[in-house]
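Colleague: Only the shape, not the letters, is given here:
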């Protein structure tokens, strides 16, 4: 752990104002509040209004993280998202411009719900290589724009939101310094989580895409099994590399996929309920945004405090997964 480390210096989160409850969804889908709660743990979620894009969410979260850090200067912007404003160009440069950050380096990271962990790796690399002293990492998804509104299996789960952190160069011994990052992928199982149409493979095939292929799809049972296995394994590795025992963990912040997955992973890691951070009941699955949004909310309401040893883990399409650790610093969520 020599050289420059990436240290959390600010954090912010944002969800759009439009609230959708389970009862709202039951008015147009063959479902009910009880059915949704029992299978996902979700009661309500926030969704974008017509005309609102991922960049709009990202800018709001970015502003809050910069304010939290008390310093609006950064050398790079990394945006983790599955729902860019358009296929080309990347969305990060537009976000940087709208934030008034000048002509800084800016690029997107695509790792679906693992995007924040992969974004942490990218931002840490920029800092470790002396390319940047300060990096704004934003994870934002307008996931409801790619979910079939008539698909009960996905429409009740996914929601929209953004979370952001400012990372600065510092020492590995500081509070807020990221611990070792564990990342992995398995492209042989990419079909478990996908949007089949819209890319070069479908477009080069010639015939127009089936309308249903333009929406997100997920094979739930297989995804559940791999999510539990991969997040458990990655979490165990990250704790070991940091020199922590699992019972050293004060707060466990996992990607808010669904309540059943969260419970299964926590049980395997023997993390008691009072140490688990969760907001899935109130905001649903917000894709790449879920972990930083959760951290921002927990820091704001007091569930996450300076000195807490925190374990982060995520799983998403690719398949992709990751985990890392940090001791929470004295930062205030905005």
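Modeller: Nice, I can see it. Please read these numbers as outputs of a predicted model, since none were measured by experiment.

Colleague: drop to CA atoms for contacts and neighbour counts, all remaining ones
Modeller: Noted.

Colleague: Distance-wise, check residue 183 relative to residue 11.
Modeller: Distance, residue 183 to residue 11, by Cα to Cα, to the nearest Å: 23 Å.

Colleague: Just want to know which of these two has more residues nearby.
Modeller: residue 11 (33 against 20; other Cα atoms under 10 Å).

Colleague: Quick check: closest non-adjacent residue to the residue sitting nearest the centre point of the chain.
Modeller: What sits nearest the mean C-alpha location of the chain, by Cα atoms, centre = their mean, is residue 288, with 2.6 Å. Excluding the flanking residues, the one nearest residue 288 by Cα to Cα, 6 or more residues apart in numbering is residue 113, at 4.3 Å.

Colleague: For the one you found, give me its contacts.
Modeller: Each residue near residue 113 by Cα atoms under 8 Å, 6 or more residues apart in numbering is listed here: 255, 287-290, 314-317.

Colleague: Could I get the full set of strands for the stretch 201-334 of the chain?
Modeller: Secondary structure of the stretch 201-334 of the chain (DSSP state E, counting those that start in this stretch): strands at 217-218, 251-254, 276-277, 309-316, 320-327.

Colleague: wait, the stretch 1-150 of the chain
Modeller: Taking DSSP E, counting those that start in this stretch as the test, the strands found in the stretch 1-150 of the chain are 5-14, 18-21, 44-47, 76-80, 105-109, 134-142.

Colleague: Tell me which of the ones you listed sits most buried.
Modeller: strand 134-142 (a mean of 33; mean count of other Cα atoms under 10 Å).

Colleague: Direction-wise, compare that one with strand 105-109 and give the angle.
Modeller: On the basis of axes from the mean of the first three to the mean of the last three Cα atoms, to 10 degrees, strand 134-142 is oriented at 40 degrees to strand 105-109.

Colleague: Below is structure B, check it against A:
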């Protein structure tokens, strides 16, 4: 029997602290940085974002999203065979113990299921989803939780208005189950390390300190140019693997980085924006969390229905990018 990985449930979580553009303008003004709601919105489509509280860790956001996904799927934490967590902002310096292991403990998953983190920045959820799909298709695991969770507010330089206004915190999760019915239809992943300098955190840990900057840096125009190019390419590759044409897709669920990138991708694929799940206006760029957050919003709003074909795609630092075609 051919095995597929089927999405059995989705969940998401946003921190309580919501900052609209006016609040961000006031925050930056206190640092003598000038910006405006119009400047932010016209360049990104972002009106608001959420920031984690001082005592909230990435694992805390991930657990809330995971609990919602478990409830949606009707699955107990002890039934999980594997937890994969995509993040660039782990709980611990150096990334260990893995935040996935922390989530396992906080969820009360006492069956000692496997757990590990994946680091591919904004493409992290695509990498994690493809990895989970492979485990299920080979029969290694039957129930896998895939999470994208970030506290990007911790690595933002608020003196840099070109980056600080774009990002937010949040988490999204899905439960994948082995099924005889098609679920994940295809995956496509790529990376180009030669482009790593255009979006990165350049600092390094050294003898208890930081060598270089611990803040994220980004060459916005270079990122935009690369993103619109590779997203179309990887989307068409994933569709070809699934033997589908763009017009057969019910919903495009893209990484929520910038509305102009999303519009460009949709236009190149011949898809109207009415077929695109858009949350960037309310969430900002939540990196690895953005696609599962948007997916869960689409499901819970009733836009995404069982049987719909979805095209998920994301690109981020590394540079890394990927796409996944799903029959929901």
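Modeller: Yep, it's here. Please read these numbers as outputs of a predicted model, since none were measured by experiment.

Colleague: Quantitatively, what TM-score do the chains reach?
Modeller: Here the TM-score for the pair of chains, by TM-score structural alignment, normalised by the length of the second structure, is 0.94; 318 aligned residues with a Cα RMSD of 1.4 Å.

Colleague: Of the strands of the stretch 201-334 of the first structure, give the one that comes closest to residue 199 of the first structure.
Modeller: Within those, the stretch nearest residue 199 of the first structure is strand 217-218; the backing value is 15.0 Å (Cα to Cα).

Colleague: just to revisit the earlier point, show me what the residue nearest to residue 288 of the first structure aligns to in the second structure.
Modeller: Taking TM-score structural alignment, the alignment pairs residue 113 of the first structure with residue 122 from the second structure.

Colleague: what does residue 100 of the second structure align to in the first structure?
Modeller: Alignment note: residue 100 of the second structure maps to residue 92 in the first structure; criterion TM-score structural alignment.

Colleague: and its match, what does it touch?
Modeller: The contact partners of residue 92 of the first structure, by Cα under 8 Å, 6+ apart, come to 55, 77-79, 106-108.

Colleague: Quick one: map residue 50 of the second structure onto the first structure.
Modeller: Checking TM-score structural alignment: residue 50 of the second structure goes with residue 46.

Colleague: and stretch 110-129 of the first structure, how far out from the chain's middle?
Modeller: 11 Å (Cα atoms, centre = their mean, to the nearest Å).

Colleague: and what of stretch 148-168 of the first structure?
Modeller: Centroid separation between stretch 148-168 of the first structure and its chain, computed with Cα atoms, centre = their mean, is 9 Å.

Colleague: Find me the equivalent region of it in the second structure.
Modeller: Going by TM-score structural alignment, stretch 148-168 of the first structure sits over residues 157-177 in the second structure.

Colleague: List the buried residues in stretch 192-211 of the first structure.
Modeller: 192-197 (16 or more other Cα atoms under 10 Å).

Colleague: Report how many residues lie close to residue 213 of the second structure.
Modeller: For residue 213 of the second structure, the number of neighbouring residues by other Cα under 10 Å comes to 13.

Colleague: so it touches residue 205, yeah?
Modeller: No - shown here, residue 213 of the second structure and residue 205 do not form a contact pair, counting by Cα atoms under 8 Å, at 10.2 Å.

Colleague: Select the longest helix from the first structure.
Modeller: Longest helix in the first structure, counting residues (DSSP state H): helix 220-241.

Colleague: what's the mean deviation for that one versus the second structure?
Modeller: Once fitted to the second structure, helix 220-241 of the first structure is off its aligned match by 0.6 Å on average (mean Cα distance after the TM-score superposition for the first structure).

Colleague: elements contacting that helix?
Modeller: The contact analysis (3 or more Cα pairs under 8 Å, 6 or more residues apart in numbering; DSSP states H and E) places helix 220-241 of the first structure against strand 182-185, helix 259-269, strand 309-316, strand 320-327.

Colleague: Same list, these, but as CSV with distance to residue 275 of the first structure please.
Modeller: Below are these laid out as CSV (distance: least, Cα to Cα, whole Å):
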stretch, distance to residue 275 of the first structure
strand 182-185, 21
helix 259-269, 9
strand 309-316, 9
strand 320-327, 14
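
Colleague: Among the ones you listed, which comes closest to residue 173 of the first structure?
Modeller: strand 320-327 (9.6 Å).

Colleague: can you state the direction angle for the closest one and strand 5-14?
Modeller: Using the same axes, to 10 degrees: strand 320-327 of the first structure against strand 5-14 is 100 degrees.

Colleague: which residue in the first structure lines up with residue 66 of the second structure?
Modeller: The equivalent of residue 66 of the second structure in the first structure is residue 62 (alignment by TM-score structural alignment).
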